[in-house]
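Participant: Predicted model follows, preceded by the sequence.
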Amino acid sequence: MKKSAITILGIFVMVVALMSTANKLQASTGTPVNDTTGVHDPMLQVANNYGINALGIRAIGTTGITYKHFNARGNAFEAILGFGYNSFSITGLSEKYASPFDTDIVDMYYGFGGHVVFQSDSNLGVDRNRFDNDDDEFGVGVDFILGLEMMIPDTPLALSLDIKPFFEVATTGNAYFGIDPGFGVKVFF
């Protein structure tokens, strides 16, 4: 319980710091919030400036390589190839972007998807007690995601902070729930 409280507190502090930094960056750049049509989608602007794809890394919970592809409506598909001790996972997520803050540097994203996780003769994953046999095991799960993404002005780089709660059923016959927080760095191309 103590570890969960510390994780939640850490996420809260990082969100506040991220929002504060975004407001300071917006104030220093003087970037307008709305374009001439009255509607502004920062991720579409990033896609137009730097590309519709992003490649990066994710750490804290599921740690690995991420790939994100944006469509013309500002929605994204994200794939995460996660690595652990003698294990790996593949996650696919459909994400929607929104701009709930008074800035065009920080966006919120949310969505859902699924994952498959494989392990070989070892423990793995966010909860190392999920697979405790000496045999090869795998699990299948449903994922949800809620996060913030901050663009670094005048660069193709973005920082993200999210939680990716999941529900998983494993070949051990057990079911698991996890919060899976993540911090990411992406480059658009």
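Facilitator: Nice, thanks for sending it over.
Participant: From now on I want contacts and neighbour counts done on CA atoms only, so please keep to that.
Facilitator: Fine.
Participant: got the buried residues for the lengthiest helix in the chain?
Facilitator: In the chain, taking DSSP state H as the definition, the longest helix is helix 2-29. Judged by neighbour count using 16 or more other CA atoms under 10 Å, the buried positions of helix 2-29 are I11, V15, L18, M19, A22, N23, L25, Q26.
Participant: dump the residue contacts of the nearest residue to H69 once chain neighbours are set aside.
Facilitator: Nearest residue to H69 in three dimensions, chain neighbours excluded: N53, at 4.5 Å (CA to CA, 6 or more residues apart in numbering). Contacts for N53 (CA atoms under 8 Å, 6 or more residues apart in numbering) come out as A47, Y67, K68, H69, F70, F188, F189.
Participant: Return the residues in contact with the third one.
Facilitator: Each residue near K68 by CA under 8 Å, 6+ apart is listed here: N53, A54, L55, A76, F77, E78, A79.
Participant: now the strands for this structure?
Facilitator: In the chain, the strands defined using DSSP state E lie at 53-60, 64-70, 76-84, 87-98, 106-119, 137-151, 157-163, 166-170, 175-178, 181-188.
Participant: Quick one: these as JSON lines, columns for distance to R128 too.
Facilitator: Shown next, in JSON lines, are the strands of the chain (distance: least, CA to CA, whole Å):
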{"stretch": "strand 53-60", "distance to R128": "14"}
{"stretch": "strand 64-70", "distance to R128": "17"}
{"stretch": "strand 76-84", "distance to R128": "10"}
{"stretch": "strand 87-98", "distance to R128": "11"}
{"stretch": "strand 106-119", "distance to R128": "11"}
{"stretch": "strand 137-151", "distance to R128": "13"}
{"stretch": "strand 157-163", "distance to R128": "18"}
{"stretch": "strand 166-170", "distance to R128": "13"}
{"stretch": "strand 175-178", "distance to R128": "11"}
{"stretch": "strand 181-188", "distance to R128": "15"}
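Participant: In addition, the following structure is provided for comparison:
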Amino acid sequence: MKKYSLVIFAIVLASFTMNAQQYKTGLGLRGGLANGITVKHFIGEQAALEGIVSSRWAGFGVTGLYEMHYPAFDTQGFFWYWGGGGHLGFWNGNDAAWADDDQSYTVIGADGILGLEYNFSEVPLNISLDWKPAINFVGHSGFWFDGGGLSIRYLFR
């Protein structure tokens, strides 16, 4: 009975290991309506922190996210993820499409994220596509549905 228990334990442990992310940190570029730099760092088997510095409307924003990753499509290298966090942004009203005055804006808000990620096994790169809606609580309040992006990262394993 002990032999069977040990074999079952080894199989379960191996299945969790195979589902783990294949890198520790990724650094790269993010494109979309807001373009910028992204860094993602895993703090556990499935949990990661992502930081994004982006530019839009002649201003910039900083976003911090906590994300959970899970295997997708029963395909090695594919993962889906979701999470949330917050942002801080600075814009000039003259350059923002949504502003109707000449004042500058400092905004603080919350973000969600839902996406797919693929880690290439041949080269230390990954690509991700996500939707990142946001809501501003301070500054110009409002809900933004258009926060999606495509990211390409160099992976540090």
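Facilitator: The structure has been received and is ready for your questions. Please read all numbers here as calculations on a predicted model, not as lab measurements.
Participant: Let me see the TM-score of these two.
Facilitator: The TM-score (TM-score structural alignment, normalised by the length of the second structure) is 0.82; 145 aligned residues with a CA RMSD of 2.0 Å.
Participant: before we move on, the earlier item: matching the residue nearest to H69 of the first structure against the second structure, which residue comes up?
Facilitator: Under the alignment (TM-score structural alignment), N53 of the first structure pairs with T25 of the second structure.
Participant: Between the two ends of stretch 169-187 of the first structure, how far is it?
Facilitator: 33 Å (CA to CA, to the nearest Å).
Participant: contacting residues around that stretch?
Facilitator: Looking at stretch 169-187 of the first structure with CA under 8 Å, 6+ apart, the contacting residues turn out to be 54-63, 126-127, 130-131, 137-141, 156-168.
Participant: Just the buried subset of those, please.
Facilitator: The buried subset of these - by 16+ other CA under 10 Å - is 54-59, 61-63, 126, 130-131, 137-141, 156-168.
Participant: Just want the most central residue of the first structure.
Facilitator: In the first structure, the centroid-proximal residue (CA atoms, centre = their mean) is D162; its distance is 4.9 Å.
Participant: what's the matching residue for A48 of the second structure over in the first structure?
Facilitator: A48 of the second structure maps onto A76 in the first structure, by TM-score structural alignment.
Participant: That match: neighbouring residues, count only.
Facilitator: Residues near A76 of the first structure, counting by other CA atoms under 10 Å, number 22.
Participant: I'd like to know how far it sits from S94 of the first structure.
Facilitator: As judged by CA to CA, A76 of the first structure and S94 of the first structure stand 6 Å apart.
Participant: about what we covered before: going by distance to Q119 of the first structure, which of the contacts of N53 of the first structure wins?
Facilitator: Y67 (22.1 Å; CA to CA).
Participant: give the contact list for the aligned partner of that closest one in the second structure.
Facilitator: Here Y67 of the first structure is matched to V39 in the second structure, going by TM-score structural alignment. Contacts for V39 of the second structure (CA under 8 Å, 6+ apart) come out as T25, G26, L27, G28, E50, G51, I52, R153.
Participant: Contacts only, for the residue lying closest to V39 of the second structure once chain neighbours are set aside.
Facilitator: Excluding the flanking residues, the one nearest V39 of the second structure by CA to CA, 6+ apart is L27, at 4.5 Å. Contacts for L27 of the second structure (CA under 8 Å, 6+ apart) come out as I37, T38, V39, K40, R153, Y154, L155.
Participant: Mind putting these into a markdown table with distance to K3 of the second structure?
Facilitator: Below are the contacts of L27 of the second structure laid out as a markdown table (distance: CA to CA, whole Å):
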| residue | distance to K3 of the second structure |
| --- | --- |
| I37 | 50 |
| T38 | 47 |
| V39 | 44 |
| K40 | 40 |
| R153 | 43 |
| Y154 | 43 |
| L155 | 39 |
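Participant: List buried residues within those residues.
Facilitator: I37, T38, V39, K40, R153, Y154, L155.
Participant: Could you check how far the second one is from F78 of the second structure?
Facilitator: Plainly put, T38 of the second structure is 19 Å away from F78 of the second structure if you go by CA to CA.
Participant: Just give me the match in the second structure for F12 of the first structure.
Facilitator: In the second structure, no residue is paired with F12 of the first structure, using TM-score structural alignment.
Participant: Enumerate every residue touching F12 of the first structure.
Facilitator: By CA under 8 Å, 6+ apart, the contact set of F12 of the first structure is empty.
Participant: got it, and G89 of the second structure?
Facilitator: G89 of the second structure makes contacts with G59, F60, G61, V62, Y105, T106, V107, I108, as judged by CA under 8 Å, 6+ apart.
Participant: Which of these sits closest to Q21 of the second structure?
Facilitator: V62 (24.9 Å).
Participant: Tell me the residue in the first structure aligned with that closest one.
Facilitator: Checking TM-score structural alignment: V62 of the second structure goes with I90.
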